[in-house]
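# When you get a sec, could you give me coordinates for this:
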Amino acid sequence: MGEILPTFHQAVGGDVIVGLDHPDDAGVVRLTDEIALLQTVDFFTPIVDDPYAYGQIAAANALSDIYAMGGTPISAVNILCLPVAKIDPEAVAGILAGGRDKAAEAGCPIIGGQSVEDRELKYGLAVTGRIHPAQILKKVGAQAGDVLVLTKPLGVGLLTSGFKAGRGEPALVARASQTMATLSAIPARLAHAFGAHACTDITGFGLLGHAGEMVRDTEVGFRIDARAVPCFAEVLARPYRKLRTRADATNRAYTRAIATVGAAVGEAMEALLYDPQTSGGLLVALPAARAEGYLQAIAGEGYLLPCAVIGTVEAALVGRIVVE
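So this is what the prediction gives:
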């Protein structure tokens, strides 16, 4: 898509605030001086066996783009692709129930949807959100002197791939599922209160891929401390050390021109930096002086996943990422 979109010429202007001329986590259209709508869509094949958990994860993943832009989800519609001859109707009901319940947790009613017959099962949501035009958080905007906060542990891509390959325990996959199904609503809302300058969510391109989108063609770069990055420690253990996801090579290629990973980081930790996440955490750039208060506020509101300052924003690293 990176090669195709530049050829997709479309008139942009008027009330379009964020569109395909500068793609972000969601499109944004101004309705009034005080109200803008965000729109996003995301759906994918199952990454866990339990239908209800799959529905919850898919919904959380779709809602994440609204949160990454600083918005509030207000409605959604289902997208469902079905191998009709092969799938159990009870499994479909479980998927839809999982999506419904997770969207309800977000205060986002599902008001419709579309289903099509397909050779492979896929589920997700198209989500509409609301935001004040002055409060939009974009990928680009990090300032020198900011720090980077990551709000979920890395490793769910490797964990789910390992489970399918016969490695790892079901209890570990259950923990990963819970992480993926956790909404980013609390970290997103508090990011505004603590002066965030930029934000994105970590999904298919991995931490370094999405961090790269935040620095590419800007006047700043990121220095990341690999030891500070929250992760599932089990992924660094022997059963997973040589495991790689299908996206590992493409994610490395995506950032090769801008990312440098020091030798001391180690092979297993480096793989985590490229690990594709599903419903991953937010990567938030905010003033260093406010980072500790931000982390305390997140925990104080009952958000249970590990969050940490993982790096700094530096003017000397123009458009680059250095991992030490």
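# switch to C-alpha atoms for all contacts and neighbour counts from now on
Fine.
# Endpoints of stretch 295-309, how far apart?
In stretch 295-309, first residue to last residue: 9 Å (CA to CA, to the nearest Å).
# buried stuff in that stretch?
If you call a residue buried by 16 or more other CA atoms under 10 Å, then stretch 295-309 has these buried ones: L295, A297, I298, A299, Y303, P306, C307, A308, V309.
# now what about that stretch, what contacts it?
Contact partners of stretch 295-309, identified using CA atoms under 8 Å, 6 or more residues apart in numbering, comprise 147-153, 179, 186-187, 190, 228-230, 291.
# Closest to A97 out of those?
T179 (18.5 Å; CA to CA).
# Which stretches in the stretch 151-300 of the chain count as strands?
Taking DSSP state E, counting those that start in this stretch as the test, the strands found in the stretch 151-300 of the chain are 198-201, 221-224, 259-261, 282-287.
# How far does the last one sit from its chain's centre?
Offset of strand 282-287 from its chain centre (CA atoms, centre = their mean, to the nearest Å): 13 Å.
# name the helices or strands packed onto that strand?
Packing partners of strand 282-287 (3 or more CA pairs under 8 Å, 6 or more residues apart in numbering; DSSP states H and E): strand 146-150, helix 185-193, strand 198-201.
# tell me the angle it makes with strand 146-150.
Interaxial angle of strand 282-287 relative to strand 146-150 (axes from the mean of the first three to the mean of the last three CA atoms, to 10 degrees): 160 degrees.
# what does strand 282-287 rub up against?
Residues outside strand 282-287 that contact it (CA under 8 Å, 6+ apart): 68, 142-143, 145-152, 184, 187-188, 191, 194-202, 211, 313.
# can you rerun that using 7 Å?
By CA atoms under 7 Å, 6 or more residues apart in numbering, the surrounding residues in contact with strand 282-287 are 68, 142, 145-151, 195-202.
# next up, for comparison:
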Amino acid sequence: MQKFIKPQNLQQVYPLLFNWQPENHGLGKGFAMTNFTELKGCGCKVPQTQLLKYLGQIGKGDIGSETPDVSVFPINQTNNFHTISTIDYFYPLVANPYAQGRIACCNVLSDLYAMGVTQVDTMLMVLGVCTKMTEEEKQISTSLMLKGFNDCAKEANTSVTGGQSVQSPWPQIGGVGIASNHRDDFIMPNGAEPGDYLILTKPLGVQIAVNTFQWMTTSPQKWDAIKGITNQNEINQAFDVATKSMCLLNAAAASLFKKYQIKAATDVTGFGILGHAKYLAQAQNLNVEFVIDTLPIIRNLYKLDKIARDFKFKEGFAAETSGGLLIATKHPDSFLKDYKDLIGEWGWVIGKVVESKKRNAVISENVKIYEV
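Now for the predicted structure:
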């Protein structure tokens, strides 16, 4: 069985990911990538309803019809081998440029892992160098960000072979992932059936964690609004879990797709758990509804959902960055046992697929909030 780095081992393998001290890298004590951007991570995505309006201007076509996050195209117009490609990039949501680079790479690859792809042929990098930084800050932070991205690509057994770099008012990092696979080695995520169970492979709450962590130092008014019900220790612990989650590749879950004949999955990012569940439900061959009855969230964050800012967590629309895979399966217990054997923790049954008159996803009225 292939070995994967577990969340609890990330700090040992990649010490640069944690305990960010900018002065140790020749930067000013208060340097943070998040000081140079207003939008953060996958929270920068165009709202789903707005995006669909834009797409409507070019006709229905095939965009987003079956694989909303990736392009699947036959090689030389054959039915046996296909090119599967995806692009993703965003602005910093953590202070640490090395961690930001890794998170961006994980996020790009997640779209391919959600298709059951286990071998990525190559990656291209998309880079925006911040014009608001000094030349020294540009040199140091950009080099660290590139290293984080490249180290992650190596762990995924792929490599960065090109890309594009521009100057930008805000820092940007992301890229393109490309795989060429036989039709038997990836899924078309449209085969969910009534009776399937929905599982999620990472906890929710990343956007709440990174925002409240930053409020401690950059937004006194917002921190004052929440410090009566939380404290720095709780927020630091939540941010540590969020960092491990964002920095964990979804490769382990993808490696189990063939064994369990997974026929529907997506990664959970900027549209939130319900937004992505709706997108996936609408791509199904059958008229089914995804009913989410459990929301696993990083401990001590749910109580902050409506304080200082409405993250819309319970409604299912809190943005995630480099989130887990939402998977429909007939064998949830066996899948999760194998998954936990691979990464050591995480993974929950969060709902079911039921017969319906229309393709949709909903949060149950009696949804259970499960802190992890």
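# just to revisit the earlier point, widest-spaced pair of the contacts of stretch 295-309 of structure 1?
Using CA to CA, the pair of these lying farthest apart is V147 and T179, separated by 23.4 Å.
# for the stretch 251-372 of structure 2, what spans make up the helices?
Here the stretch 251-372 of structure 2 has its helices, by DSSP state H, counting those that start in this stretch, at 251-254, 272-282, 332-343.
# hmm, back to that, looking at the contacts of stretch 295-309 of structure 1, which is nearest R30 of structure 1?
Scanning the contacts of stretch 295-309 of structure 1 for proximity to R30 of structure 1, where the rule is CA to CA, the winner is L190, at 23.0 Å.
# picking that back up, tell me which two in the buried residues of stretch 295-309 of structure 1 are the farthest apart.
Distance extremes for the buried residues of stretch 295-309 of structure 1: the farthest pair is Y303 and V309 at 15.9 Å, using CA to CA.
# can you count the residues close to the aligned residue in structure 1 for P332 of structure 2?
Using TM-score structural alignment as the criterion, P332 of structure 2 maps onto A291 of structure 1. Using other CA atoms under 10 Å, A291 of structure 1 has 23 other residues around it.
# Okay, A291 of structure 1 and G319 of structure 1: tell me how far apart.
A291 of structure 1 is 23 Å from G319 of structure 1, by CA to CA.
# got it, and I66 of structure 1?
26 Å.
# the more surrounded of the two?
Taking other CA under 10 Å, I66 of structure 1 and G319 do not tie; I66 has more neighbours (32 against 21).
# what's the distance between the spatially most central residue of structure 2 and Y98 of structure 2?
Centroid check for structure 2 by CA atoms, centre = their mean gives S322 as the closest residue, at 2.0 Å. Computed with CA to CA, the distance linking S322 of structure 2 and Y98 of structure 2 is 15 Å.
# Please apply the same query to G128 of structure 2.
Using CA to CA, G128 of structure 2 is found at 15 Å from Y98 of structure 2.
# And these two? Which one has more around it.
A direct count of neighbours by other CA under 10 Å for G128 of structure 2 and Y98 places Y98 higher, at 25 against 20.
# would the more buried one count as being in a helix?
Yes: under DSSP: H, G, I helix; E, B strand; the rest coil, Y98 of structure 2 sits within a helix.
# Kindly provide the distance from it to A104 of structure 2.
Shown here: Y98 of structure 2 relative to A104 of structure 2, a distance of 10 Å by CA to CA.
# ok, back up a step: what sits against the residue nearest to the centre of structure 2?
If you count contacts by CA under 7 Å, 6+ apart, then S322 of structure 2 has I103, C106, N107, M246, T269 around it.
# Looking at structure 1, name the residue matched to it.
Taking TM-score structural alignment, the alignment pairs S322 of structure 2 with S279 from structure 1.
# what's the answer for L249 of structure 2, then?
By TM-score structural alignment, L249 of structure 2 lines up with L183.
# Excluding chain neighbours, what is closest to its match?
Using CA to CA, 6 or more residues apart in numbering and skipping the chain neighbours, the partner closest in space to L183 of structure 1 is A60 (5.8 Å).
# Look up which helix or strand that neighbour falls in, please.
Assigned by DSSP states H and E, A60 of structure 1 belongs to helix 51-68.
# Give me the helices and strands touching the helix or strand that that helix is followed by, please.
Using DSSP H and E, the helix or strand that follows helix 51-68 of structure 1 towards the C-terminus is strand 72-82. Judged by 3 or more CA pairs under 7 Å, 6 or more residues apart in numbering; DSSP states H and E, strand 72-82 of structure 1 is in contact with helix 51-68, strand 110-117, strand 122-131.
# how about the following helix or strand past strand 72-82 of structure 1: buried residues?
Per DSSP H and E, the first helix or strand lying C-terminal to strand 72-82 of structure 1 is helix 89-105. Residues of helix 89-105 of structure 1 classed as buried: V92, G94, I95, L96, A97, G98, G99, R100, D101, K102, A103 (neighbour count, 16+ other CA under 10 Å).
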